[in-house]
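Asker: Quick one, fold the following:
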Amino acid sequence: MTAPTEEVPVPASVERLAAGGRVTPVWVNERGGVTFRVDDCDNDGDDDGARYVKWNPASTGLSLAGEAVRLRWAARWTPVPRVLDHRRDDDGAELLVTAALDGLSAVDPRWLREPATAARSLGEGLRALHDALPVAGCPFDWGIDERLTHLDPEADTDVRAALADRPDVDHLVVCHADACAPNTLLDADGRWTAHVDLGRLGVADPWADLAVCAMSTGWNYGPGYEHLVYEGYGVEPDAARIAYYQLLWDNT
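Answerer: Have a look, this model is predicted:
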């Protein structure tokens, strides 16, 4: 996902849901989905009363229904957005409405100016998430077998061979499954406060999250901050597992 760099049309279903409130596009994804912030007319700019609306056209193939179920499940143990509504419009597009949370994304300009603080907090937040969510009874899977069912059909022979040589599972946790930097929120002091975008949350090796979280610091902050994610999490880097799960991420 990226912040929009040009004007984004607001779908009629989002306008109706906003009921006259201010609608601001905040994220767009590579499949045409958009996340909007909706502030009620009497909202003074604070998060109280603000909502986020994820809108995915029918063509994306992404399930916001699955995300709604995962958010409701995870909310019993860890700070995640509260689901307010989930619906489809007449064109088949899905809308997921959640209450706003306190905190700024770890890629807000505030934290792009302090990447070391943000990177360490990404690791701390990820460790807290993994420690909080119970593997026993978790109904969602994000393990290697499940993910390989979504392998890029254009992946070459070398990639397929490398992914077939899977590492042993270190241990199992409930993974975020999109632990990139934008999906952790930080407070004014740089401490993690919550996680968002849990549409693929499921049981897997923690290195599946760690490898991607560390890799995302390069995309968002530049080189040299990966080690702070591992330090914040409290683990020494495992080069083989990191390489495997980064390759898996790039090809599924």
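Asker: CA atoms for contacts and neighbours, from now on please.
Answerer: Noted.
Asker: Please enumerate the strands of the stretch 101-250 of the chain.
Answerer: 104-105, 173-175, 184-186, 192-195, 202-204 (DSSP state E, counting those that start in this stretch).
Asker: JSON lines please, covering those and showing distance to residue 133 and mean neighbour count.
Answerer: Converted to JSON lines, the strands of the stretch 101-250 of the chain look like this (distance: least, CA to CA, whole Å; neighbours: other CA atoms under 10 Å):
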{"stretch": "strand 104-105", "distance to residue 133": "21", "mean neighbour count": "22"}
{"stretch": "strand 173-175", "distance to residue 133": "6", "mean neighbour count": "26"}
{"stretch": "strand 184-186", "distance to residue 133": "16", "mean neighbour count": "26"}
{"stretch": "strand 192-195", "distance to residue 133": "12", "mean neighbour count": "23"}
{"stretch": "strand 202-204", "distance to residue 133": "10", "mean neighbour count": "23"}
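Asker: Please render those as TSV that adds distance to residue 155 to the earlier fields.
Answerer: Formatted as TSV, the strands of the stretch 101-250 of the chain follow (distance: least, CA to CA, whole Å):
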stretch	distance to residue 155
strand 104-105	32
strand 173-175	25
strand 184-186	30
strand 192-195	31
strand 202-204	22
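Asker: The structure of the following sequence is requested for comparison with the preceding one:
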Amino acid sequence: MTYRPLAAAPEADVAVPAPVAEYSARVGVAPGGITPVWRNQLGGLTFRLSLPSGDVEYAKWSPAAAGVDLGSEAERLTWAAGFTSVPRPVRTARHDDGSQLLVTAAVPGDPAVAPRWVAQPERAAGAIGTGLRALHDALPVDDCPFDWSLAARLADAEDPERGRALAAEAPGIDRLVVCHGDACAPNTLINEDGRWSAHVDLGSLGVADFWADLAIAAWSTVWNYGPGFEQYVYDGYGVEPDEERIAFYRDVWDAT
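Answerer: Predicted coordinates:
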């Protein structure tokens, strides 16, 4: 398994990137109303913005070197928001230095890796599974303009030879859904009552076999809570684990 550094809340003060500061000033957010809440493994940062109206927005900033297309994520969020609870885009921008900004309205809940839920891993893992099933059931495959198919992913494999080998080993499709594309634990939000409330970070959303999402959602509980909680995800989703497809889609995740 390839080690993937986990995204996390910043552990120290972080500098507010100029695009975030400029947007915040434009909408009247005081410097004390800009709170860093997340840093991903690509150097991207997310800030909570407390608006004068009392509303909250989130500003997601990505450096040029990350190679992330936040405009594409905004398109997916706009489409998905018509069917399920995801953040609605407020503003997108690409800056002269190649960095990008995506501002979204707040959605309810805390990430499934918030300290409260890390301390209750069985409950959190079950909510991840239930939330993922609700997402898959809500998003209409026939109307989805986005692709996350195995062929599309393996075409961009880091090792083309491994990509071709995985394509030759692929199991048949079990059930096509609109997948989240990064169904790791931090991207499910959970309400005070312990139920899922929303999904975030849908930059790879697209049509694929549901095991492509579910295998990773369960795997991420090992990274975030430790071993022993994967079955709670499958139970929450309402399906028995298919070990062949789980292993295959985890290999694909490692390769892409």
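Asker: Fetch the TM-score of the aligned pair.
Answerer: Aligned and superposed, the two chains score 0.93 in TM-score terms (TM-score structural alignment, normalised by the length of the first structure); 245 aligned residues with a CA RMSD of 1.5 Å.
Asker: Which of the strands of the stretch 101-250 of the first structure sits closest to residue 97 of the first structure?
Answerer: Closest to residue 97 of the first structure of these, according to CA to CA: strand 192-195, at 15.6 Å.
Asker: okay, the closest one sits on what stretch of the second structure?
Answerer: Aligned using TM-score structural alignment, strand 192-195 of the first structure spans residues 196-199 in the second structure.
Asker: And the matching stretch against the first structure, how far off on average?
Answerer: When the first structure is superposed, stretch 196-199 of the second structure averages 0.6 Å from its matched positions, counting by mean CA distance after the TM-score superposition for the first structure.
Asker: Check what contacts that stretch and list those residues.
Answerer: 84-87, 107-109, 127-128, 130-131, 187-191 (CA atoms under 8 Å, 6 or more residues apart in numbering).
Asker: Just the helices from the stretch 51-200 of the second structure, written as ranges.
Answerer: 70-80, 115-118, 121-138, 150-154, 160-169 (DSSP state H, counting those that start in this stretch).
Asker: What residues sit buried inside the second one?
Answerer: In this case it means helix 115-118 of the second structure. For helix 115-118 of the second structure, the neighbour count (16 or more other CA atoms under 10 Å) marks 117, 118 as buried.
Asker: Near the counterpart of residue 67 of the second structure in the first structure, how many other residues are there?
Answerer: Alignment note (TM-score structural alignment): residue 67 of the second structure maps to residue 61 of the first structure. Residue 61 of the first structure has 9 neighbours, counted by other CA atoms under 10 Å.
Asker: and the gap between residue 61 of the first structure and residue 241 of the first structure?
Answerer: 29 Å (CA to CA, to the nearest Å).
Asker: Kindly report the same for residue 91 of the first structure.
Answerer: 42 Å.
Asker: and those two? which has more neighbours close in?
Answerer: Comparing residue 91 of the first structure with residue 241 by other CA under 10 Å, the one with more neighbours is residue 241, at 21 against 9.
Asker: which residue lines up with that one in the second structure?
Answerer: So residue 241 of the first structure corresponds to residue 245, using TM-score structural alignment.
Asker: Could you do residue 161 of the first structure as well?
Answerer: Counting by TM-score structural alignment, the partner of residue 161 of the first structure is residue 165.
Asker: same deal with residue 76 of the first structure?
Answerer: So, by TM-score structural alignment, residue 76 of the first structure is matched to residue 82.
Asker: neighbours of its match, just the number please.
Answerer: Residue 82 of the second structure: 12 surrounding residues under other CA under 10 Å.
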